[in-house]
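Engineer: Show me how the following folds:
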Amino acid sequence: MVAVVVALVLGLGGCTSSDEPRPAPSPRATYAERWRPQFHYSPPAGRLADPNGLVYDAGEWHLFHQQDGTWAHAVSPDAVHWTTLRKDFRDPKVFWHEPSRRWVMVVSLGDEVGLFSSPDLIGWEELSRFGAGHGLHSAVWECPDLFPLPVDGDPDRARWVLTVSVGDSDATDGSTAQYFVGDFDGTTFVRDPSVPPDTVQQTDVGQDFYAAQSYEHAPDGRRVWMGWMGSWRYPYSAPTHPWTNAMSVPRDLGLRTVDGEVRLVQAPVPELESLRGEAVRVGARSIGRDTILPLDGARLELEAEIETGGASTVGLRVHESRDADGRVVEAVEVGYDSRDGGRLVMSRTRGAGPAGLPLQRSVPYRPSGGVLRLHVLVDESSVEVFVDDGALTGTMLVFPSRGGRGVSLTAEGGDARLRELTSWPLASIWD
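Structural biologist: Model prediction:
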C-alpha cells in the first residue's frame, strides 16, 4: 500500500519518473546573488513558501512547496544537493496508519486540527478534532503534521507528535509553530495529560521557522522535516532577487525526556557534514565584553560550550561587522540572560533584520550544569541554532552587509568562560 500511495501522490503531482530525463541543475550564475543561501534549498526564482507533501521514494528525497500560487517540486539524492523540477499540485498531509489499515489525513480547520480517514483515498470520513483549549489560539492554525517518535531512542516507548503553525498576531509577533505530544489510536489524538492544556511548546524559538513538514518513508526509520524560513509579518519582503525565501536545513527529529517532560528535539541531518571543510578549533579562554575570535565567514558551522559562570549575560555573535573604531555595528547574537529566572535570547537588533525590522526572541531557559551548548549553522542570509543537543532550536533570517563575516563572544555582569569551540567552513551545494 505504501508503494501505491507514493505512485499516486507523485503521479498527481506531475513528477517525472526515474526513467525520464530531468532538467539540468540551474547554472552557477543563478546562485551567486547577494544573500543567496549556499547550503539551504531555494528556488532559482520566485517566492518560496510552505513545504508540503514531503516523501522519500526510490532513493530520493522529494520536496514539494508552495510558490507563487502553485506547488513546486525539487528532488535530492542526499537531502543536501537539490535539483528543481517542474511546478506541481497542492497540499494535503496524508499517511498510512498500519494498525487501523486506513489512510489518515490531517487538516487545519480554523484554529483546530481535523482528522479524517479513508480506506481507498477516495471516500473520507471525519474521525475527530483536536485543539480546543490547548496551546496558542491567537491566529489561524496551518500546515499540521502527525507522526510517531520513540522516546529517548526506545521504540517500545513511542508517542505521537502533532505539529501546527500559527499565523500572524501580536502574540506570535509575526508567526510561530507549536507541537503537542500525546497518543493517537487511529481515531483520536489525546495530548499528554501531564502537560497543562494552555502550555505552548514551540517547535522553534526564533522568528523564521514555519509550516514544517516531515518526510514519509525516510530511510532507517528516521523522521526528518524541514520548514519555510520566513514569517508572516514580512513574508516576501526580503531584499533578494530573483528568488525570495529558502527552506531550513533538513532536521532529524526525536523525543527526549528533559526534567521529567517529553520534548521534541531536532538536529541537522548528518548528511550536511559532507559540506564541511577543515576544522578550526578555538581553545579555552575567558570571555570579556568583546572577545573577538579568529574566525571569518558567511557560511560556517559552529559547535561551542560556554560556562556561563556569574555573568548576567553571555552570548555568541555571528555575521558580525565593525566600524573603523572596532565597534560592533551589525550582528546576530544567541546567548543566555540569567536575569528574571533565565532566558535563551536570539537577537538581530544590531541592524541585521529583514526589511529593516530588528527583532529579538527569548524563552525561559537555564543551561544544564551552567554550560551553554550551542550548535550553529550560519548561511549567507540565515542563522539556525540548536541548543543543548537540539532541546531548543532557533531560526532567524539576516541580511548582513558584505562585511558581516565576523564571530565573537560577549559576557557582561560577571565571569564567563569558553570551554571549547570548533568551526567548519561549509561548501556551497550549488558548486
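
Engineer: only C-alpha atoms for contact and neighbour calcs from this point on.
Structural biologist: OK.

Engineer: need the contact list for the nearest residue to residue 45 once chain neighbours are set aside.
Structural biologist: The shortest distance from residue 45 to any non-neighbouring residue, by C-alpha to C-alpha, 6 or more residues apart in numbering, is to residue 243 (4.0 Å). Contact analysis of residue 243 by C-alpha atoms under 8 Å, 6 or more residues apart in numbering lists 42, 43, 44, 45, 46, 47, 48.

Engineer: Adding secondary structure and neighbour count, write the residues you listed out as JSON lines.
Structural biologist: Formatted as JSON lines, the contacts of residue 243 follow (DSSP: H, G, I helix; E, B strand; the rest coil; neighbours: other C-alpha atoms under 10 Å):
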{"residue": "42", "secondary structure": "coil", "neighbour count": "23"}
{"residue": "43", "secondary structure": "coil", "neighbour count": "25"}
{"residue": "44", "secondary structure": "coil", "neighbour count": "18"}
{"residue": "45", "secondary structure": "coil", "neighbour count": "14"}
{"residue": "46", "secondary structure": "strand", "neighbour count": "15"}
{"residue": "47", "secondary structure": "strand", "neighbour count": "19"}
{"residue": "48", "secondary structure": "strand", "neighbour count": "28"}
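
Engineer: Another sequence for comparison is provided below:
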Amino acid sequence: MHRRSRPGPRPGSPPPSRPTALAATAALATGAALALTGTVAPAAGADHPHRPAIHFTPAQNWMNDPNGLIYHDGVYHLYFQYNPEGDRWGNMSWGHATSTDLMTWEEQPLALPYTDEEHVFSGGIVFDEHNTSGLGTAEDPPLVALYTSAYTDSSERPGIQAQSLAYSLDGGYTWERYEGNPVLDIGSGEFRDPKVFWYEEGGYWVMSAVVATERKVHFYRSDDLVEWEFLSDFGPAHAVGGVWEVPDLFELPVDGDPSDTRWVLVVNLNPGSVAGGSGAQYFVGDFDGTRFTPEHLLEPGPPDGEVLADFEDGYGDWEVVNDLDGTGGDGPFGTAPASGTLPGQQEVVGYEGDRLVNTFVGGDAPRGHATSPEFTIDRDFVNLLVGGGNKPRTGEGGHATVDLVVDGEVVRSATGGDTEHLDWVSWDVSDLAGRTARLRVEDDATGGWGHVLLDHVVLSDGPAAGLADYDWLDWGRDYYAAVSYNDTPDDARVTMAWMNNWQYAQDTPTSPWRGAMALPRQLELETVDGRPRLVQNPVDQLESLYGEPVYERDRTQVPASGLDLPPAEPGRPYQVELTLRPGGAGEIGLRVHEGADQATVVGYNTAAQELFLDRSASGDTGFHHAFTSRSAVPMALEDGGVRLRVVVDTSSVEVFAAGGRATLTDLVFPDPGATGISVRADGGGGSVEDVTVRPLGPDPSGAAE
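Structural biologist: Modelled structure (predicted):
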C-alpha cells in the first residue's frame, strides 16, 4: 500500500541549475485571509448571502478543479484551477490555500500563474523525500508538481497539452518551473491531468493521466519524476458519454483489513454522468505495477430479446403528432426518424444502426408526442437507449420523456441526462406480465435541453447495463474533479472535489467569486452486496465545528401537516441526522432551506426504491435551464428505513446516506430568509427516529453559544 514517499536517493545526480523563478507574485496574488472552511474574507454571507460558511471559496474570481492535494509538514495544501483576472473560466493558473485541520483555510498568493505560452491545467504534487529528481538536496528535498501545460498559439507547441514539472523548496509556497519542460509530450491536444504516487512495491513513481476524448487513462513510470515510460492504458469503460478527466489511482484495505486490499481508479467525466452533466465514476480492482484490472466491469447493452422498435425503417405504425403549438413546422419529430445529429445540435452518439428518434427537429422549442402500437409484456424487462434533456415529469418547465403506458397510466418513465449520448435504461416490468402496453415519447419542454432521444427498444429476460449500474462517487449534480490527498496522517484517503457542474458553472449567481469545494471526505472500502465499494463520510474534523443540538428526538410520527423542526439561524450552516421511515407513505422527505414557496428536499420514494435530492423549487433556479433538477440513487430500505446525515450550508446540501454508502451533493441558492426545516410525508403515514439537529461553526451574529 502506498504510504509516504520513501524512495532511495538517485546516485550521481547533482541538482541541476535552477531555472529563473516564475513563482507567485504579489501582483497576481489575491492576498492571504483566514477562513472558516472557505469563508475567505469577508465572512460568510457578508459580501453575498450565498458565500459558503464551511466550504472553501476564494476571496474573488473563478475557481474549479482541486489540484496538487498534499499534506506536508503539518499543513494541508489545496491548489486549484483559478482565473486571477475574472469570475469565468480562463487564464488558468494554480491558486493556493492552506489548512492545518481541513476546516479552516488561509488563502495564499498565486502558486503557478499562466503565461503567454502556457495555461496551467490540473495536476498533482508529491514530496520527493529522497530527492530522486535532483531538484533539491538530501537536506532540502523538494515538493514536485506535475501539471498539464496547455500551450497557446504564442508557444512552440500551439494547441498541445503536455505534462510539465515545477518544484518548491519552501514547503509549497513558491514554485519554479523546470527548465526542461515538458517532461511528457505525446503530441496530443487532449492529454492532461497527471496524478503521481510512489509505487512502493516496485520502487518507482507512477503517473496516471487521461487522453480525454479517447476515454482512456494512461499509466507511466519514472525513477526521477523527469523521464517517463509508458506502462499501459485503461478504457473506454462504463460511462463514456463525455470526455474523461482528472484520474486518481490509490490502494485501500477492504473492511479495514490491511492484508486484503484493492486499488481504486477514479475517473471524472464531463458530460454523461448519472445525474447529468459532469460527475465522478470509479472502478475497483488490482494494479500490478503496470496495468489496472477492474474486478467488476459491465458490458453495455441488453440480453437478447424481442426488438420492439429500432426506427431503421421509419416510424412505421407509430402515431406521431408534431407542432402542438400550431406554428406550422415539422418539429419536434420531423417526418422520419433522424439520421443522427441535427442542425444546431451537439454530436449525437450511442445509438444503434443509422436512425433514431431525435426530437430536436426545429430546436428545443417545438412540442409533440409519438405513441407506439400496443404490445404484450411477456418478458421481465424493457430495455431502451435514451438520451437528451434531463426533463422528468416531476420537474418544472415541461417534460421530455419516454414513458411506458398501461391502461392510460404512465407506469414507467425515463429521461436523458442532459447529454447527447444515449445510454441504456432498464425497466423491471415483471409485475406487469401479460398486460398490454404502449410506449409514448412526449416532448413538452420548450427550453434548453428540451428534447429526447430514443433508440432500440428491446423486451428481454434481463436488464441492460447502464449509468445507474456503474459505481459513482456522488449521485448528485455538483461533485466533479474529485481527487485525493497524498501523504495524509495515518494513510487516510481524503478527497476534495469541485462543487459545481460544467453545465451551468459559469452562470451561478455569486459574486465576487464563482466556485466552491465540497467538504473533504474520507474514503474507505467496504463489502456491499458482495463486492468492495467506496464509502464516504465527511472527515472527522467536521466535528470540531459542532454546536450544541437544538433538537433531539428518539422517534416520532410525521403528521399529515408535517413535522416542523427548529429553523436554522440565518447564514449559519447546520447538520441534520435522522432515519426516515416511509411506512405507508409514497414519499417522505426532509425539507431544508424552506420558505413560503421554496425548499430543497432530501427524500425517499417508496415505489421507485430510491433516495432523491430535489432542488426544483430551491430558490433561484432560473439563471440556467439545466439547474432545476431531481437527482436519485437506487437504495433499498434497511429495516424499513434509511439513515441520513445532511450537511446544509448557505448554498449547498450534501447528503451521506446509509453510513456513507451513497452520497448526493447539490448547489442551491435559496432566499436568505428561507431557514425552515421540516419533514413531510405524502400518500400515507411515516415516521422519523434518532433525529439530531445541530448548528455548525460559530454564530454568524457573534453571539455567545
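
Engineer: coming back round to it: distance check, the residue mapped onto the residue nearest to residue 45 of structure 1 from structure 2 against residue 234 of structure 2.
Structural biologist: Counting by TM-score structural alignment, residue 243 of structure 1 corresponds to residue 513 in structure 2. Noted for residue 513 of structure 2: a distance of 37 Å to residue 234 of structure 2, by C-alpha to C-alpha, to the nearest Å.

Engineer: Whichever residue in structure 1 pairs up with residue 605 of structure 2 - nearest residue in space that isn't next to it in sequence?
Structural biologist: Using TM-score structural alignment, the partner of residue 605 of structure 2 in structure 1 is residue 337. If you skip the residues right next to it in sequence, residue 337 of structure 1 has residue 313 as its closest partner in space, 4.5 Å away by C-alpha to C-alpha, 6+ apart.

Engineer: burial count for the one you found?
Structural biologist: Per other C-alpha atoms under 10 Å, the neighbour tally for residue 313 of structure 1 reads 24.

Engineer: same question, residue 300 of structure 2
Structural biologist: Residue 300 of structure 2 has 16 nearby residues by other C-alpha under 10 Å.

Engineer: Please enumerate the helices of the stretch 51-200 of structure 1.
Structural biologist: Applying DSSP state H, counting those that start in this stretch to the stretch 51-200 of structure 1 gives no helices.

Engineer: any chance you could map the strands in it?
Structural biologist: 60-67, 70-76, 83-84, 93-97, 102-109, 112-118, 125-130, 141-151, 154-166, 176-184, 189-191 (DSSP state E, counting those that start in this stretch).

Engineer: which stretch among those comes nearest residue 301 of structure 1?
Structural biologist: Between residue 301 of structure 1 and these, the shortest separation by C-alpha to C-alpha is 21.5 Å, and it involves strand 70-76.

Engineer: For that closest one, name the packing helices and strands.
Structural biologist: Packing partners of strand 70-76 of structure 1 (3 or more C-alpha pairs under 8 Å, 6 or more residues apart in numbering; DSSP states H and E): strand 60-67, strand 83-84.

Engineer: change it to 10 Å
Structural biologist: On a contact count with 3 or more C-alpha pairs under 10 Å, 6 or more residues apart in numbering; DSSP states H and E, strand 70-76 of structure 1 meets strand 46-57, strand 60-67, strand 83-84.

Engineer: so which of the ones you listed gets nearest residue 266 of structure 1?
Structural biologist: Across these, residue 266 of structure 1 has its closest neighbour in strand 46-57 (17.4 Å, C-alpha to C-alpha).

Engineer: That closest one: average distance to aligned residues in structure 2?
Structural biologist: Relative to the matching residues in structure 2, strand 46-57 of structure 1 has an average distance of 0.7 Å after the fit, by mean C-alpha distance after the TM-score superposition for structure 1.

Engineer: quick one, that strand and strand 60-67 angle?
Structural biologist: In terms of direction (axes from the mean of the first three to the mean of the last three C-alpha atoms, to 10 degrees), strand 46-57 of structure 1 departs from strand 60-67 by 150 degrees.

Engineer: Can you state the residues of structure 2 onto which strand 46-57 of structure 1 aligns?
Structural biologist: The aligned range for strand 46-57 of structure 1 is 61-72, by TM-score structural alignment.
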